[in-house]
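> fold the following.
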Amino acid sequence: MTEALFRHNAYAQEAAARVVSAGPEGLVLDRSIFYPRAGGQPGDSGKLCWDGGDAAITEAVKGEGGAILHKLADGAPLPAPGTQVTLVLDWPRRHRHMRMHSAMHLLCSLIPGAGVTGGQVGAEKSRLDFDLAEPPTKEWLTERLNALVAEDHAISEEWITEEELAANPGLVRTLSVQPPRGAGRIRLVRIGPQAAPVDLQPCGGTHVRNTAEIGRLEVLKLENKGRQNRRISLALVEN
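The predicted structure follows:
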């Protein structure tokens, strides 16, 4: 199992680690700051360096038994098992994923009661699909999203037991994918205060610390993807 350092600090950009195994499929390390592709959020990219070499990491994905597999560029050198390495995250790309993922939770909060049928976090644009007959207009959604961003709500996490989640099924917004069970506990991401959260739902992804850090947003388009499936695409607006 790889120790997931991003769980303790999503803002860590460098970390030391040791190679557990190395092969053409990638590297497994004893610890990592790289988020592995899951839940619609892409796997992180970056590089690792060691005494006498370095290699680009193209993507982190889930391996077997809780391992994080770091995929390398074709032809990259492989450090031997036991080698001490330094991981360097492609931070601008990860930070955009964090901002986008938090923005998608805000979007969920604006469409209460509608199940989420799919979604994808992207550095340039993201999307959520809702089981919804008629969504609000993109102008209204853009206005409300940016109002929530400007209100500077704190974003935090907490853990509940699987039994607590079973007793509160309304916390789960996704229809096609359920939170992973078997570990005994479920991570919740909360936006806003404890007593009256803007959004609260199970999530394993990385997020920013507050909504102000997301920056300005724009809803790009609304699409019909089926009789009851509406896709909402949004993007970060950089100054």
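
> can we go C-alpha only for contacts and neighbour counts from here?
OK.

> what sits against the most far-flung residue of the chain relative to its centre?
Residue farthest from the centre of the chain, counting by C-alpha atoms, centre = their mean, is G52 at 33.1 Å. G52 makes contact with no residue, according to C-alpha atoms under 8 Å, 6 or more residues apart in numbering.

> any idea how far the residue lying closest to I155 once chain neighbours are set aside lies from A183?
Nearest non-adjacent residue to I155, counting by C-alpha to C-alpha, 6 or more residues apart in numbering: I191, 4.5 Å away. Distance of I191 to A183, given as C-alpha to C-alpha, to the nearest Å: 24 Å.

> and those two? Which one has more around it.
Using other C-alpha atoms under 10 Å, the more surrounded residue of I191 and A183 is I191, with 25 against 8.

> need the contact list for R173.
Counting by C-alpha under 8 Å, 6+ apart, R173 has contacts 114-116, 201.

> specify the local secondary structure of the residue nearest the centre of the chain.
Here the mean C-alpha position of the chain is nearest to the C-alpha of G205 (C-alpha atoms, centre = their mean), at a distance of 3.1 Å. Following DSSP: H, G, I helix; E, B strand; the rest coil, we place G205 in the coil state.

> which element is L148 on?
Here L148, judged by DSSP states H and E, is contained in helix 138-150.

> can you pull the buried residues of that helix?
Neighbour counts using 16 or more other C-alpha atoms under 10 Å place 138, 141-142, 144-146, 148-150 of helix 138-150 among the buried residues.

> just checking, next helix/strand downstream of it?
strand 155-161.

> need the contact partners of the very next helix or strand once past that following strand.
Note on strand 155-161: by DSSP H and E, the next helix or strand toward the C-terminus is helix 162-167. By C-alpha under 8 Å, 6+ apart, the surrounding residues in contact with helix 162-167 are 171, 181, 184-186.

> inside strands: which ones of those?
If you go by DSSP state E, these have 185-186 in strands.

> just the contacts of helix 162-167 now: which is nearest V61?
Of all those, V61 sits closest to R181, with 19.0 Å by C-alpha to C-alpha.

> Proceed likewise with the subsequent sequence, for comparison:
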Amino acid sequence: MTEMLFRTDAYARDCRAKVLSAGPEGVVLDRTVFYAQGGGQPGDTGWLRWTEGEGAQEMPVANAVKGENGTVLHKPAEGAPLPAPGAEVTAALDWERRHRLMRMHTSLHLLCSLIPGAGVTGGQIGAERSRLDFDLAEPPTKEWLSERLAALAAADHPVGEQWITEAELDENPGLVRTLSVKPPRGAGQVRLVRIGPDPAPVDLQPCGGTHVRRTGEIGTITVTKLENKGKQNRRVYLVLEE
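Okay, the predicted model is just below:
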């Protein structure tokens, strides 16, 4: 298995790692800071760097995806050199892109808090624009949502996590907002991302992705568009202004 360092520290930008296998399908490391694509969040991009002989080598990572048996596949850019199995490498993120994705992901959780009771039927996190689809007949206006999102971001709420058992999640099905993506099971515990103080959080829901530490890091977020995607499906688009 790959030790996924982003699960304990989403702000780790690089790490030293050992190559377990390497091929055109991807490079598997014993540990990584790269988030593997899933749950609507894109995989990280960046670089693997190592020394071969007397020269420095670099493999641009075009994407990170889930591999077999709990591994992460670091997919090489076309034509990039591959490190040899057993080599020691530095895995380095495109941090600016990752941090934007973290800001976006936390923003989408805030958006969920503004539309309580409506299930999320789909979504996509992007560095420039993101969206969520709600099982909803009539959403609030984009102006109202933008104003409330700005207030929640400016309040600089802490963002943390807590863990509950799968049985506790079954007893509290309302915690699950996403209808299309179910929380990962099988480990006995489920990670919840909490925004706001523990006794009365702004938002609390299962999530395996990466987030900022405080909502003040989000910056200016705006709802730019609402789309009708069906009788009970409303799509909401967000953009980061900076």
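
> just tell me what P60 of the second structure corresponds to in the first structure.
In the first structure, P60 of the second structure lines up with A56, judged by TM-score structural alignment.

> got it, and L73 of the second structure?
Under TM-score structural alignment, L73 of the second structure pairs with L69 in the first structure.

> verify the contact between that match and T58 for me.
No: counting by C-alpha atoms under 8 Å, L69 of the first structure sits too far from T58 to count as a contact (10.8 Å).

> so for these two, which residue has more residues nearby?
Higher neighbour count among L69 of the first structure and T58: L69, with 24 against 18, using other C-alpha under 10 Å.

> got the contact list for the more buried one?
Counted by C-alpha under 8 Å, 6+ apart, L69 of the first structure has contacts 25-29, 36, 60-63.

> N210 of the first structure too?
If you count contacts by C-alpha under 8 Å, 6+ apart, then N210 of the first structure has 152-155, 191 around it.

> can you point me to the longest helix in the first structure?
Taking DSSP state H as the criterion, the first structure has its longest helix at helix 91-109.

> from the contacts of L69 of the first structure, which is closest to L110 of the first structure?
P36 (28.2 Å).

> next one: that closest one from Q201 of the first structure, what distance?
In terms of C-alpha to C-alpha, P36 of the first structure sits 20 Å off from Q201 of the first structure.

> who's more crowded, those two?
For P36 of the first structure versus Q201, the count of surrounding residues by other C-alpha under 10 Å is larger for P36: 23 against 20.

> ok, back up a step: dump the contacts of R173 of the first structure to JSON lines, plus secondary structure.
What follows is these, written out as JSON lines (three-state DSSP):
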{"residue": "A114", "secondary structure": "coil"}
{"residue": "G115", "secondary structure": "coil"}
{"residue": "V116", "secondary structure": "strand"}
{"residue": "Q201", "secondary structure": "strand"}
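
> export those residues to a markdown table and tack on distance to R93 of the first structure?
Shown next, in a markdown table, are those (distance: C-alpha to C-alpha, whole Å):
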| residue | distance to R93 of the first structure |
| --- | --- |
| A114 | 30 |
| G115 | 28 |
| V116 | 25 |
| Q201 | 24 |
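
> so which of these is the most crowded?
Busiest of the contacts of R173 of the first structure [other C-alpha under 10 Å] is V116, holding 22 neighbours.

> show me what it aligns to in the second structure.
By TM-score structural alignment, V116 of the first structure lines up with V120.

> these two touch, right, its match and K182?
No: with contact defined as C-alpha under 8 Å, V120 of the second structure does not count as touching K182 (11.0 Å).

> what's the match for V236 of the second structure in the first structure?
Match for V236 of the second structure (TM-score structural alignment): I232.

> ok, back up a step: please pick the buried ones from the contacts of helix 162-167 of the first structure.
Buried by 16+ other C-alpha under 10 Å: I186, out of the contacts of helix 162-167 of the first structure.

> out of the contacts of helix 162-167 of the first structure, who's nearest N9 of the first structure?
Nearest member of these to N9 of the first structure, counting by C-alpha to C-alpha, is I186, at 17.9 Å.

> in contact with the aligned residue in the second structure for the closest one, which residues?
Residue pairing (TM-score structural alignment): I186 of the first structure is matched to V190 of the second structure. V190 of the second structure sits next to 163-166, 169, 183-184, 206 when contact means C-alpha under 8 Å, 6+ apart.

> closest to R103 of the second structure among those residues?
P206 (17.3 Å).

> number of nearby residues for the residue lying closest to the closest one once chain neighbours are set aside?
Nearest residue to P206 of the second structure, sequence neighbours excluded (C-alpha to C-alpha, 6+ apart): L192, at 4.2 Å. By other C-alpha under 10 Å, 21 other residues sit near L192 of the second structure.

> part of a helix, is L192 of the second structure?
No: L192 of the second structure is assigned strand when assessed by three-state DSSP, not a helix.
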